[in-house]
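>>> Here is my input, please return the structure:
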Amino acid sequence: MTAGVVVLWAVTVVEVVRALRGTGTRSLLVAVAALAAGRTLDLDAVGEALGRTTALAAVEHVLVVVSAVAVVAFTHRITGEHRTVPRPVWVVLALALAAPLVDAGGALPATAEDRAAAYASSVPWLVHWVAFLVTLAVALTAGARIALRNGRLARGVLGVRLIGLGAGQVLGVLYTVLKALHLGALVVSPGSEVGLLGTAEQAALSSAILLVAVGLVVGFAATVAADLATRRRLWVLWPVWADLWPHAPHLDHTPPGRLRTTFSPDARIREVRLVVEIGDALRVLSPYVPAHDHTDPVAQAAALQLASRRVGQDVPASPPSGPRPAETGFAARTRELYALALAWPRAAAVRAQIVPGAGADGDVAVPAQTRASGDGRPGAGESAP
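The predicted model follows:
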């Protein structure tokens, strides 16, 4: 049980990080945090330290119910399904779960058999246990059905998360059934051997926690990997963006530095902005691009750098040197620009092969030209010799 609690708190930390990054959901954070807190209160060491009181047991069960309901809410959120429970149902459930608190300071026996006998002899505890087990079974069954049904249709990380949540909730239902059987066996046959039921109950609970944790951690890892890939593309695209900035229409401000762009909190929005603005600049430069090998990214980069200098020289525009590429989706366009950006630093060496006399430093007749390099403000003037 201790290992399961550790896993739950680890997942809680992950969800807190996701929430701080703006990629998490409140319902999922509540679900894992409530379950982690509830299972922590169920530990023997915690029970001995705080005392096995009625209030402690009731709070533990309430936290587990809150977790189950929050998981269902999270499943509804990511699948787009919307169902509401009438408010009177919540009121009745709250009263039923709080029934044992009429004797909040009462101590519970130390052994499972004695606790089961105490539950069976107390009407408030019977009401509490029925409400707890029924609510848990209904919530987990509903959540599992929605998660598994949509998980088969979803692709990628979302499918993994839904399948993990659904399988974990199925095992949660099994845990609920085994818990009811275990309590019933302890009450009906106090002296019988029911250790196997207790072991199966804990195994189902541990497996449910593990499956849910795996699904959530896989989703978090995929999110982190996607974020790192986005920031790498920002780092690579930045020199092209900064060099072509003066030619993008409607952009008058100096672009932010490379580090600031790469590590901005809204990296995905920054990437969209870079791709769109580089594309705008390329359309402006297209009449000035000299003939070149369109299949070679280095040659394409060199031609664009020369086109940028031609604009500064007021060279008359000419018809495009080749057919314009067909419009593509954002992902395909990003890949094309990424390949261009990787070739951008090597373009200076081949400019002379495209336009004779254009060496590594550009055309000798080009006036002061804005060029971006490294991190910081682009715009270091290059005076013509």
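
>>> From here on, just use CA atoms for contacts and neighbour counts.
Noted.

>>> can you give me the helices in the protein?
Assigned by DSSP state H, the helices in the chain fall at 2-21, 26-41, 44-50, 54-79, 87-97, 112-120, 123-151, 156-188, 195-244, 258-262, 267-285, 297-312, 330-343, 351-354.

>>> Mean neighbour count for these - can I get that in a markdown table?
Below are these laid out as a markdown table (neighbours: other Cα atoms under 10 Å):
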| stretch | mean neighbour count |
| --- | --- |
| helix 2-21 | 17 |
| helix 26-41 | 22 |
| helix 44-50 | 12 |
| helix 54-79 | 21 |
| helix 87-97 | 14 |
| helix 112-120 | 18 |
| helix 123-151 | 20 |
| helix 156-188 | 22 |
| helix 195-244 | 19 |
| helix 258-262 | 19 |
| helix 267-285 | 18 |
| helix 297-312 | 23 |
| helix 330-343 | 17 |
| helix 351-354 | 19 |
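
>>> quick one: the closest residue to Thr334 other than its chain neighbours and Ile269, what's the gap?
Excluding the flanking residues, the one nearest Thr334 by Cα to Cα, 6 or more residues apart in numbering is Val275, at 6.4 Å. Distance of Val275 to Ile269, given as Cα to Cα, to the nearest Å: 10 Å.

>>> Sequence B follows; please return its structure for comparison with A:
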Amino acid sequence: MTKDNFSLALDLGTTTLVGRLLDDAGVVRAEDRCLNPQGAVASDIIRRLEAARAGRGAELQGLLAQGIDCLTAELLRLAGVARGRLASAALAANPGIAHLLAAEPVESLLFPPHRPAFRGGAFFPPARFRLDLPCAVYLFPLVSGYVGGDLVAFLYGQGDPAAATLYVDIGTNAELALHADGCRLVSSVAAGPAFEGGEIACGMMRTTGAVEDVRVDGDRLRLAVVGQGAPRGLCGSGLVTAVAAALAGGLMDRAGNLRAPGEVTTNLARYLMEKDGQRALRLYRDATVDLLITQEDVRAFQLAKGAVHAGVSCLLERAGVTAEALREVVVTGAFGAALGRENLKRVALLPDSVIEKVRFEADGALRGVARFLAMAGAEDQVARLAASLRPYPLSGTPAFEKAFIAALNF
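Below is the predicted model of the structure:
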């Protein structure tokens, strides 16, 4: 084998970093994920940008570079490949993460008109990002101050779109794209880290020990755990399905209020309890772990799913496209393909009228980054794709705020 046998694909999220090591045939030799170390400074991107503006930019860049280096080292270890045999690397990130990685000024993102200080869409020396890599690094282009290279990568990974297709990338920021009548309208809404297990009492990244699915089975809640061992926490899909199960089992009302045990007539009532003055749903308990979903966690989930639901509704309305006219809705995110349409409908994550058209795509942005590394002429293709996207701001608009309030209930 020669040095040019391996490439590195990275999707840098606000909460989670995901990577793949590919051989020269495009075969995945290793895949792994880790938490974004910048979370030690702040969980949300706005507070990180504010910290960078206050003088902590170098620290935030260093934390991210450290996270990328650790993830890369683990991918190489899993595949038994030396770092010097990496010949190419590409990464995608939202605008805030991209600016922090490049140590670019962040004022243009924080203040109107919210335009990126730089656009990416090129190969950079690894030292530009303080990365220990033996090859240049391609950064996917940013579209606007709120639509980043992660959405561009997701779209690129899908190839030529069918008419009237909606794309939804659900993470700490939910990014949306609608292809209709020959144009692509794109937007983003702040969902918060709940979909990636962040800021949840028992939340964790989707890795060994994470509950990824919860179902009602008679008078029991059945848990599916990554790695099939003992539960250790709840990842994003676990939270979605746990809320859906609570609704299906009558443990929660449509306004998101957990019931008191005495209000539930089935044996499922034993999963309800109170802790520190608030109601909670206990999924599992052993000598070292007590998996609780608190009322506060449910509220965080409602805010997250309400933002996604409202964003989709407003984007369709802005484009003049009815849900019935959509041919397909492609959904990706940290939860992968663990969500079913029934759960989506029960928690009202998307408008009812589009749910039957949903197709899940696990790690869609990462797939696009990997496709870029394998395709001849990919740099020009991605540039043309990014140039074809029309940004449409949603957050803070009266239409979005109205739709958001209406979307909070289940």
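
>>> And the TM-score, once the two are fitted together?
TM-score of the superposed chains, computed with TM-score structural alignment, normalised by the length of structure 1, equals 0.24; 148 aligned residues with a Cα RMSD of 6.6 Å.

>>> about what we covered before: for Leu234 of structure 1, see how far away the residue nearest to Thr334 of structure 1 is.
To Leu234 of structure 1, Val275 of structure 1 is 10 Å away according to Cα to Cα.

>>> for Gly168 of structure 1, same thing?
In terms of Cα to Cα, Gly168 of structure 1 sits 38 Å off from Leu234 of structure 1.

>>> Repeat that for Arg161 of structure 1.
28 Å.

>>> can you map out the strands along the stretch 251-400 of structure 2?
272-275, 278-285, 290-294, 328-333, 358-360, 389-391 (DSSP state E, counting those that start in this stretch).

>>> Dump those strands to JSON lines, plus mean neighbour count and distance to Phe123 of structure 2.
What follows is the strands of the stretch 251-400 of structure 2, written out as JSON lines (neighbours: other Cα atoms under 10 Å; distance: least, Cα to Cα, whole Å):
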{"stretch": "strand 272-275", "mean neighbour count": "16", "distance to Phe123 of structure 2": "52"}
{"stretch": "strand 278-285", "mean neighbour count": "18", "distance to Phe123 of structure 2": "47"}
{"stretch": "strand 290-294", "mean neighbour count": "21", "distance to Phe123 of structure 2": "44"}
{"stretch": "strand 328-333", "mean neighbour count": "21", "distance to Phe123 of structure 2": "26"}
{"stretch": "strand 358-360", "mean neighbour count": "18", "distance to Phe123 of structure 2": "30"}
{"stretch": "strand 389-391", "mean neighbour count": "18", "distance to Phe123 of structure 2": "21"}
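
>>> how about TSV for those, with distance to Val312 of structure 2 added?
Shown next, in TSV, are the strands of the stretch 251-400 of structure 2 (distance: least, Cα to Cα, whole Å):
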stretch	distance to Val312 of structure 2
strand 272-275	33
strand 278-285	30
strand 290-294	27
strand 328-333	10
strand 358-360	13
strand 389-391	14
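
>>> Can you check which of these gets nearest to Leu239 of structure 2?
Nearest to Leu239 of structure 2, of all these, is strand 290-294, at 8.3 Å by Cα to Cα.

>>> and the closest one, what other elements does it pack with?
strand 278-285 (3 or more Cα pairs under 8 Å, 6 or more residues apart in numbering; DSSP states H and E).

>>> Leu12 of structure 2 and Ala92 of structure 2, how far apart?
Distance, Leu12 of structure 2 to Ala92 of structure 2, by Cα to Cα: 6 Å.

>>> any shared contact partners between these two?
By Cα atoms under 8 Å, 6 or more residues apart in numbering, Leu12 of structure 2 and Ala92 have these common neighbours: Asp150.

>>> Quick check, Leu304 of structure 1 in contact with Leu285.
Yes: counting by Cα atoms under 8 Å, Leu304 of structure 1 does reach Leu285; the two are 7.3 Å apart.

>>> what's the overlap in contacts for those two?
Counting by Cα under 8 Å, 6+ apart, nothing touches both Leu304 of structure 1 and Leu285.

>>> Thank you kindly, that will do.
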